[in-house]
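Engineer: Got a predicted structure here, sequence first:
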Amino acid sequence: MGISEKEPTVIATAATPDSRSESVLPFAETGQSSSEELDIQGDCIPDGGLLAWRQVLAGHLGSAVSSGLPATFGVFQLYYTSTFALPAAQISWIGSVQVFCSNCACVAGGRLTDAGYAREAILAGSTLVVIGLSLASIATQYWEVLLAQGLCTGLGLGLIWMPSMAVVSSYFKKRRALALALATAGTGTGSMAFPATVQYLVPYIGFAWAVRCLGLVILTMLILQSLLLKPRFAKPKTRGPIIEVGAFKELTFLYFTMGTFLFYWALYFGFFYVSQLLRNTPIP
C-alpha cells in the first residue's frame, strides 16, 4: 500500500465583527473569492439572532434611501417643469443623472466594502446625499439642481446601497435570500414615505423647506442605520482590481448583466412621468 499524502491543514482563526488582525491571509495571497471566504468560516455565520436581524433592519433603511429616493423623482419632475418652464425631457435628465451616478458609485462602494470600509462608505454616501438635498433646496437654476440633486446625491446613494446589502449577506447563509428580500423591501418604504413628505408639505411651507424636511427625514434614517450597522468581514480584500473583468466570462453573469442593463431602460419612465401625466390628463 502506498503512503497517502494528506493535504495541508489550514487553521483559520474566527474573526469577530470588530477585529481584523486575527484573520487569515488576504485575498491576493489566497486567490479565493469573497463568497468562498465566507464559506470557509461557514460555522461562524450567525444566520439569525438579534445582531443579524439588526443588520436586516439597517439594510432596509439603507435601501429605503438609496433606492426609494430615485423613485420619488416624479414629484420633483412635476415641480421643476413648472418652475423652470423647461421641457419635461430636459428636466428628467436630473433624475437620469442621479440614477446613473448611483449605479456607477456602486462600483466604488462595493470595492470599499471588500476592503473592510463598509461603514466609511456609508458615512461618505450619507454626507453626499444630505449635502446634495440641502443644495437642491436653495438652487435657483437648472444646472444647479442638476449638479446638486443629480450628481452629488446620486453618488451618495450608490455609496450607501452596496455596503448595506453586502453586510446583510455576510450575516446569513441558509436564510440569505429571505434576509436580502426584507432588506431590499426598503425600496417600497422609501417610495411611499418620501413623495408623501414632499407633496403634502409644499402647500404649507413651500418647496425649499419641504426638501429640507425630506433631507432631515433621510438624515434620521441614515443615522439610525449607522447605529444598527456592524460589519463582519473575516478577510478584507485589500488588494485586487476595482472591476472584476473576469466575471463577465461566466455566461450566466453576463446575461444577467445585459438583462439588468435593458431593464433599467424602461424602469424609471413611470416613476418620472406618472405625476405629470395625471396632472395633464383630464378626468371625464
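Structural biologist: Noted; the coordinates are in hand. Numbers count the residues shown, from 1 in each chain.
Engineer: from here on, contacts and neighbour counts on C-alpha atoms
Structural biologist: Fine.
Engineer: what secondary structure does residue 140 sit in?
Structural biologist: coil (DSSP: H, G, I helix; E, B strand; the rest coil).
Engineer: That one and residue 80, how far apart?
Structural biologist: 10 Å (CA to CA, to the nearest Å).
Engineer: okay, now the one to match up with it:
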Amino acid sequence: MTSGGNTNSAVPGAVVPDGGWGWIIVFASLMIHFIMDGITYSMGDVFLRPMMGNLNKTRGPVSTIFGILPAITLATGPIATIFTNTYGCRKVTIVGACLAAAGFLASYFWANLWFYYLAIGIIGGLGFGLIYLPAIVSVGFYFETKRSFAMGIAVCGSGLGTLAFPAVMPYIINAPLWFDYEGALLLEAAVIFICVIFGALMIPLPQEPSEIRRVERKARAEAKRQALKAGAATSLNNEQQGPLLPTNRE
C-alpha cells in the first residue's frame, strides 16, 4: 500500500501512499458526502409540507428543524477536530454515524416539533459534524501530490447527493409501503448508519495525530514499565545484600 508513495517529512519513516488504499478512502469520503449532504440539503424540500400538515405548524417553526441541522453540523467542527486528533478518523466517523442514525431513528417514534429540534437538529447535527471533518481529513493523510484531485473527487458527493435525494425521497414518502414521512425518516436513519462501513475503511496511517499520540503513549507506558522493573530489581538486590553487611564487618 505504501510502495511508490512520498515520504512524510513531519513523521520520520511515514509514507503517504498517494494512491492504493487511498482511492478507497476517496470513495468512502465521496459516499459520506453523498449521504450526509444529500440528506441535509434536501430535507427542507422533501419534508417541509408533510411535517407542516402532520404537526399542524406553519412554515417558520418547521423550517427551523432544517436550519438547526446544518448549523449544529458546522458548529461541531472544533469538537470534531479535538476528537479526530485524539481518537482518529475511523473511530470518530463510526461514532458520528451511530449518533446521527440514532437521532433520525428517534424522530420516527414521536411526531413533535420540539422533539424534532432535538432528535434531527441537535443529535443528528452532532453526528453529522463528527462525520464531516474526518471524511475530508482522511483523504489528506493518504495523498500528497494528488491531494487536490483526490479531495475534489471526494467532495463531489455533496453535489451528487443534493441532486439525488430530492428526486428520490418524494417517491418514497408517497409509496404505499411507507407510512407518510415517518417511514422516510426511518429509511434515512438506515442510510446514515451505512456510514459506519465507510468509516471502518479509514485505516489510520502513522502520520495521523491520533496514531502519533498512540505511539507516544505506548512509549511512555513502556518506559514506565521498564523504570518500575529496574526499581524492583534494585530493591531486590539491596534486600539480598543487606544481610551480608554485618558478616562483612565481622
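Structural biologist: Sure, I can see it. What you see is a predicted model; the values in this text were computed from it and never measured.
Engineer: of residue 140 and residue 80 of the first structure, who's got more company?
Structural biologist: residue 80 (19 against 12; other CA atoms under 10 Å).
Engineer: counterpart of the more buried one in the second structure?
Structural biologist: Matched across to the second structure, residue 80 of the first structure falls on residue 51, judged by TM-score structural alignment.
Engineer: just residue 140 of the first structure next, same as before
Structural biologist: Residue correspondence to the second structure (TM-score structural alignment): residue 140 of the first structure is matched to residue 111.
Engineer: Show the contacting residues for the residue nearest to its match when sequence neighbours are not counted.
Structural biologist: Distances taken as CA to CA, 6 or more residues apart in numbering place residue 55 nearest to residue 111 of the second structure, at 7.0 Å, with adjacent residues excluded. By CA atoms under 8 Å, 6 or more residues apart in numbering, the contact list for residue 55 of the second structure reads 111, 112, 113.
Engineer: Identify all contacting residues around stretch 228-243 of the second structure.
Structural biologist: Outside stretch 228-243 of the second structure, no residue touches it (CA under 8 Å, 6+ apart).
Engineer: and the counterpart of residue 213 of the first structure in the second structure, what element?
Structural biologist: Matched across to the second structure, residue 213 of the first structure falls on residue 187, judged by TM-score structural alignment. Per DSSP states H and E, residue 187 of the second structure falls inside helix 180-193.
Engineer: Show me what the helix or strand that that helix is followed by packs onto, helices and strands only.
Structural biologist: Reading on from helix 180-193 of the second structure to the C-terminus, the next helix or strand found by DSSP H and E is helix 195-200. Applying 3 or more CA pairs under 8 Å, 6 or more residues apart in numbering; DSSP states H and E, one finds that helix 195-200 of the second structure contacts helix 22-40, helix 89-107.
Engineer: Reformat those as JSON lines; add mean neighbour count and distance to residue 150 of the second structure.
Structural biologist: Below are these laid out as JSON lines (neighbours: other CA atoms under 10 Å; distance: least, CA to CA, whole Å):
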{"stretch": "helix 22-40", "mean neighbour count": "24", "distance to residue 150 of the second structure": "6"}
{"stretch": "helix 89-107", "mean neighbour count": "25", "distance to residue 150 of the second structure": "17"}
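Engineer: mind checking which of those helices is nearest residue 74 of the second structure?
Structural biologist: Proximity of these to residue 74 of the second structure was assessed by CA to CA; the nearest stretch is helix 22-40, lying at 11.7 Å.
Engineer: Give me the nearest residue to residue 23 of the second structure, chain neighbours excluded.
Structural biologist: In space, residue 23 of the second structure is closest to residue 150, 7.8 Å off (CA to CA, 6+ apart).
Engineer: I'd guessed that neighbour sits against residue 137; true?
Structural biologist: No. Applying CA atoms under 8 Å as the test, residue 150 of the second structure and residue 137 come out as separate, 11.4 Å apart.
Engineer: Look at these two and report which has more neighbours.
Structural biologist: Per other CA under 10 Å, whichever of residue 150 of the second structure and residue 137 has more neighbours is residue 150, with 25 against 17.
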